[in-house]
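Asker: Have a look; sequence and predicted model below, questions after that.
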Amino acid sequence: MSRFYATETEISERIEFLKDIGRSLQTANVIPSTVIFREARVAPMVRGYFLLNKAYKNWRIHSGHNTEKPKIGALMAVAINRFQPFLPIHPANVKDTAEARCNEVYALTYALSILEKPFTPDTPEKLDFWHRVLEIISGSSCVTLEPYFVDVRYQTDRALNEYTLAIQPQDKLSINSLISIFELISDKGDALRR
């Protein structure tokens, strides 16, 4: 059987990067202490991202092309939404957006960090935009990863190269929507707006 396209080193580096972002969000109290960061979910989530990325490349990217940062941000946002590494201690009694949309805040923070675009929702317009993007992330589906997610849930250990996944029709809209948003935010968006 062939090797998986991402090395264990690449996967491990991404896991640590995402753990650092999660911890930083809690240290800075962007995500409050009333939310638990379930770090054990980060490793399977990152592996899920790499599976989703492989399926995406098979669907949309021609041989020899690389996945651009807006696409990486979008696919990771979808994986984060599926694996939900953050969990409010009292989900029925959340008090604010950071608590209610903690995973979406995490996903958007990751995307903005790899796009190298700071964003502070400090005006009514920016706050409205921020809420809409968080809602889009929240509504994203990831049926494509369901076989992998089930294996993770039942602790079935399979090598990533054993999965043959294809982007499912119900996932295409959310993936394309997030890619479009992140492209417009990125440097590429400057060229698209001309």
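Answerer: Now that the structure is in, tell me what you want to look at.

Asker: hey, let's count contacts and neighbours off CA atoms from now on
Answerer: Will do.

Asker: Can you name the residues that contact residue 135?
Answerer: Contacts for residue 135 were tallied using Cα atoms under 8 Å, 6 or more residues apart in numbering; they are residue 104.

Asker: Next up, a structure to set beside the first:
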Amino acid sequence: MKWDEFGTWGRRIADWAQDYHLTVKDKPVRARTEPGDVLNALPATPPEGGEGMEAIFADFEEIVMPGITHWQHPRFFAYFSSNAAAPSVLAEFLTSAIAPQCMLWQTSPAATEMETRMMDWLRQALDLPAEFQGVIQDSASSATLAAVLTMREKALNWRGNQEGLFAQKPLRIYCSSEVHTSVDRA
């Protein structure tokens, strides 16, 4: 696709997304596919060339959508809801369009400073003390990792990162068998 076609497809996909959210309540919550249905609907070998957007969008509707569990469905109560409010979708669209790399201040000053301000707003909304600071984690898994690393460092009197872990005392985390898989990975 060339950029001069982007607007047409952007509008079509925006209309599709709006219709999806307005009608998601009428869809089955869980996918009605069997294991292997989506895999077998995809070509076994990679394409030799690109396809047009009509074919790509048709594959999306005919192959992908039947295999989707609808997390935005009003009767979906598993796990956690995802960020699909209309303003969030549009924000993701803007973020995708500029594709910033928000790793640190130098790579994206605006993202770093916006996150700093938003975290302070959150602190104020929660009525936390002024010295409270934090960062936004991109997932439950990375938040768990940050928490486990912090626990480890606190237990080691903040020496694990500086001195390495080999000579440190062994550590344990106690949790139930119902713990999120991110705890094991962390």
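Answerer: Noted; the coordinates are in hand. Fair warning: this is a prediction, and the values are worked out from it, not measured in the lab.

Asker: May I have the TM-score of the superposed chains?
Answerer: Comparison of the two superposed chains (TM-score structural alignment, normalised by the length of structure 2) gives a TM-score of 0.22, and 76 aligned residues with a Cα RMSD of 5.6 Å.

Asker: where along structure 1 do the helices fall?
Answerer: Remark: helices assigned in structure 1 by DSSP state H are 8-27, 42-60, 69-83, 97-100, 102-115, 124-138, 146-153, 169-185, 187-192.

Asker: any chance of those helices in JSON lines, plus distance to residue 35 of structure 1?
Answerer: Shown next, in JSON lines, are those (distance: least, Cα to Cα, whole Å):
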{"stretch": "helix 8-27", "distance to residue 35 of structure 1": "9"}
{"stretch": "helix 42-60", "distance to residue 35 of structure 1": "15"}
{"stretch": "helix 69-83", "distance to residue 35 of structure 1": "15"}
{"stretch": "helix 97-100", "distance to residue 35 of structure 1": "7"}
{"stretch": "helix 102-115", "distance to residue 35 of structure 1": "8"}
{"stretch": "helix 124-138", "distance to residue 35 of structure 1": "17"}
{"stretch": "helix 146-153", "distance to residue 35 of structure 1": "22"}
{"stretch": "helix 169-185", "distance to residue 35 of structure 1": "25"}
{"stretch": "helix 187-192", "distance to residue 35 of structure 1": "33"}
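
Asker: most packed of those helices?
Answerer: Stretch with highest mean neighbour count among the helices of structure 1: helix 69-83 (a mean of 24; mean count of other Cα atoms under 10 Å).

Asker: That one relative to helix 42-60, how many degrees between them?
Answerer: Here the directions of helix 69-83 of structure 1 and helix 42-60 differ by 130 degrees (axes from the mean of the first three to the mean of the last three Cα atoms, to 10 degrees).

Asker: Which strands or helices does helix 69-83 of structure 1 pack on?
Answerer: Applying 3 or more Cα pairs under 8 Å, 6 or more residues apart in numbering; DSSP states H and E, one finds that helix 69-83 of structure 1 contacts helix 42-60, helix 102-115, helix 124-138, helix 169-185.

Asker: Report the inter-axis angle for that helix versus helix 102-115.
Answerer: For helix 69-83 of structure 1 against helix 102-115, the angle by the same axes, to 10 degrees is 160 degrees.
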